[in-house]
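**Q** Here is a sequence with its predicted model. Questions after.
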Amino acid sequence: MAQDYPYMMSNNKIGPILQKTMTAAKPLKFTHDFLKKLGFTSTNDRAIIPLLKKLHFLNDDGSPTEYYNRLKDKNDLPYVLGERMRDLYSDLFTINTDIHNASDDEIKGAIGRVTGQDETQVSRFFATLKALLAIAKFGEAPQKIEKKKEEAVKTDIETPKQKKEEHKPSFHYNIQIHLPATTEVSVYNAIFKSLKDNLLI
């Protein structure tokens, strides 16, 4: 629900935490202990976990999702973050499809109308949203665009396979006739007449 927009008190830690997740081994579960191992020991830093869950980088049990894997790619990280933000803040993007480029006052106004929260809570939502916007990029990732171009070029240069000609099987028969040694012409006439009547078309 919209009123459940996640927020952090230490929004300046969002970028560094994402950078650490990019270089650290993927955990079985993203826990407070794992966060401490990354060097983030403040209790305020723990709010990154529900934030990552809302963005669907983590499952409810803390295990990484397929989107988490894309955080490991420094080139893809800002784009997958932008994709997940469009989903999490879909109500805001419904109000303005270009909300990520809107003024601060316009964004706060949209958050207030969508959530119905007071000014203090709206400011908290806004601060976290702005911290995410500073990292995210919106649009299609360059590597995806390049891949589509390569596939298009490959399709253009490929020639269709020619179908092999189908040949009907043909059969040849060799019939050998051993003629009897005789001087009777009527015998030969009878043999050839029988061949004509029974074999020749």
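**A** Yep, that arrived.
**Q** alpha carbons only for contacts and neighbour counts from here, please
**A** Will do.
**Q** so how far is N69 from the residue most central in space within the chain?
**A** With distances taken as Cα atoms, centre = their mean, K144 lies nearest the centre of the chain, 9.4 Å away. As judged by Cα to Cα, to the nearest Å, K144 and N69 stand 16 Å apart.
**Q** K108 too?
**A** Applying Cα to Cα to K108 and N69 gives a distance of 31 Å.
**Q** residue contacts, the residue nearest to F138 when sequence neighbours are not counted?
**A** Nearest residue to F138 in three dimensions, chain neighbours excluded: G82, at 5.1 Å (Cα to Cα, 6 or more residues apart in numbering). G82 makes contact with L133, A136, K137, F138, G139, according to Cα atoms under 8 Å, 6 or more residues apart in numbering.
**Q** Could you give the secondary structure assignment for G82?
**A** Classification of G82 using DSSP: H, G, I helix; E, B strand; the rest coil returns helix.
**Q** and F138, which of the three is it?
**A** coil.
**Q** For stretch 106-126, buried residues please.
**A** Buried residues in stretch 106-126, counted by 16 or more other Cα atoms under 10 Å: I107, K108, A110, I111, G112, T115, Q121, V122, S123, R124, F125, F126.
**Q** what does stretch 41-52 give?
**A** For stretch 41-52, by 16+ other Cα under 10 Å, it's D45, R46, A47, I48, I49, P50, L51, L52.
**Q** ok, the last one - contacts?
**A** With Cα under 8 Å, 6+ apart as the criterion, the residues that contact L52 are L58.
**Q** and the next element down the chain from the helix or strand where P50 lies?
**A** Secondary structure from DSSP states H and E places P50 in helix 48-54. For helix 48-54, the succeeding helix or strand toward the C-terminus, using DSSP H and E, is helix 66-70.
**Q** what sits up against that next one?
**A** With Cα under 8 Å, 6+ apart as the test, helix 66-70 has contacts from H56, F57, L58, D76, L77, V80.
**Q** Below is an additional structure, to be compared with the one above:
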Amino acid sequence: MATHPYISGPGNVAQMVTQLRKSFPNVITSETVKKLGIAPNNESYVINALQFVGVIDSEGKKTSSAAKAFSHHKDEEFSKEFASLVQEAYASLFELHGDNAWKLDSDELITFFRQSDQTSATIGGRQASTFKVLAGLSGHGDVPEPKAKKVGNGAKAARASKPAQVKNESKPSPNAGAGSAGFQRNSLGGGVALTVRVEVNLPADGTKETYDNIFKSIKENLLGG
């Protein structure tokens, strides 16, 4: 069983610590982490990491050591106090490697954690990544940037917010002025008479000049000028 903390997204631990520097609740539980929107479905792993380094106790309350560290506003002073928490929590690692433990690469850390906890390569890798994040918060390395939160429904939401495009047809419809002709029998004389039915489709966004030109064309070509 792994005694050292691990999580698939160790950056979530850094995000939680950063949040606690701004506001530290009286009691921190998985529900607290969930409400903050940090580490979805992995909230308990964040809690485990905080408890391991002594930020909170088994009841989720701030420890006296954490109170001292999180009272510092300047990053340098906070990192120095937080480093003490991490160094005490990972005592066996620092006992073996001394201060050089802060600088160990991933392979060396994975070897240590796998040998200590008899974990798999995957868990050992996550343990190493979690330590490196804690080391970064202690001033020994970089701290990963938090990922941007996703908007609900993703691409669908983006498409819904995009206004519908309306085609702007400025030209008269091809059917404008077009007519259809048919024959019918003249009921009076018994002969054949020609009937012409004219159908005009006017563009919805046409100008007055457009309409005038259409009717002028009808007058000249169909009504004999």
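**A** Alright, I've got the coordinates. All values derive from a computational prediction rather than experimental measurement.
**Q** ok so, going back, could I get the contacts of helix 66-70 of the first structure in a markdown table, plus columns for distance to P16 of the first structure?
**A** A markdown table is the format used below for the contacts of helix 66-70 of the first structure (distance: Cα to Cα, whole Å):
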| residue | distance to P16 of the first structure |
| --- | --- |
| H56 | 19 |
| F57 | 16 |
| L58 | 18 |
| D76 | 16 |
| L77 | 13 |
| V80 | 17 |
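**Q** what residue of the first structure matches up with V133 of the second structure?
**A** Following TM-score structural alignment, the counterpart assigned to V133 of the second structure within the first structure is A131.
**Q** ok, now how distant is its match from E150 of the first structure?
**A** Taking Cα to Cα as the measure, A131 of the first structure falls 35 Å from E150 of the first structure.
**Q** more crowded one of the two?
**A** Neighbour tally, A131 of the first structure and E150, criterion other Cα atoms under 10 Å: the higher count belongs to A131, 17 against 12.
**Q** need the contact list for that one.
**A** Contacts of A131 of the first structure (Cα under 8 Å, 6+ apart): N11, N12, I14, G15.
**Q** Would you mind checking the residues you listed for buried ones?
**A** Judged by 16+ other Cα under 10 Å, buried ones among the contacts of A131 of the first structure: N11, I14.
**Q** From the contacts of A131 of the first structure, which land in helices?
**A** Counting by DSSP state H, the contacts of A131 of the first structure place I14, G15 in helices.
**Q** Of the contacts of A131 of the first structure, which is the nearest to N96 of the first structure?
**A** Closest approach to N96 of the first structure among the contacts of A131 of the first structure (Cα to Cα): N11, at 23.9 Å.
**Q** wouldn't that closest one be in contact with T128 here?
**A** Yes - assessed by Cα atoms under 8 Å, N11 of the first structure is found in contact with T128 at 5.8 Å.
**Q** where do the contact lists of the two overlap?
**A** With contacts taken as Cα under 8 Å, 6+ apart, not a single residue reaches both N11 of the first structure and T128.
**Q** Now V114 of the first structure. Nearest residue, chain neighbours left out?
**A** Per Cα to Cα, 6+ apart, closest to V114 of the first structure is A2, 6.5 Å.
**Q** ok, how many other residues are close to that neighbour?
**A** 15.
**Q** Likewise for D105 of the first structure?
**A** 10.
**Q** What lines up with it in the second structure?
**A** So, by TM-score structural alignment, D105 of the first structure is matched to D107.
**Q** And that match, how far from R126 of the second structure?
**A** For D107 of the second structure, the distance to R126 of the second structure - Cα to Cα - is 12 Å.
**Q** A160 of the second structure too?
**A** 39 Å.
**Q** In the first structure, what range does the helix or strand hosting V17 of the second structure match?
**A** In this assignment (DSSP H and E), V17 of the second structure forms part of helix 11-22. Using TM-score structural alignment, helix 11-22 of the second structure corresponds to residues 12-23 of the first structure.
**Q** What segments of the second structure are strands?
**A** 179-185, 192-198 (DSSP state E).
**Q** what's the first one packed up against?
**A** Translated: strand 179-185 of the second structure. strand 192-198 (3 or more Cα pairs under 8 Å, 6 or more residues apart in numbering; DSSP states H and E).
**Q** for the strand it packs on, packing partners?
**A** strand 179-185.
**Q** Return the angle between stretch directions for the lengthiest helix in the second structure and helix 11-22.
**A** Secondary structure of the second structure per DSSP H: the longest helix is helix 121-137. Angle, helix 121-137 of the second structure to helix 11-22, by axes from the mean of the first three to the mean of the last three Cα atoms, to 10 degrees: 30 degrees.
**Q** distance from helix 121-137 of the second structure to the first structure after superposition?
**A** Here the mean offset of helix 121-137 of the second structure against the first structure after fitting is 1.4 Å, by mean Cα distance after the TM-score superposition for the first structure.
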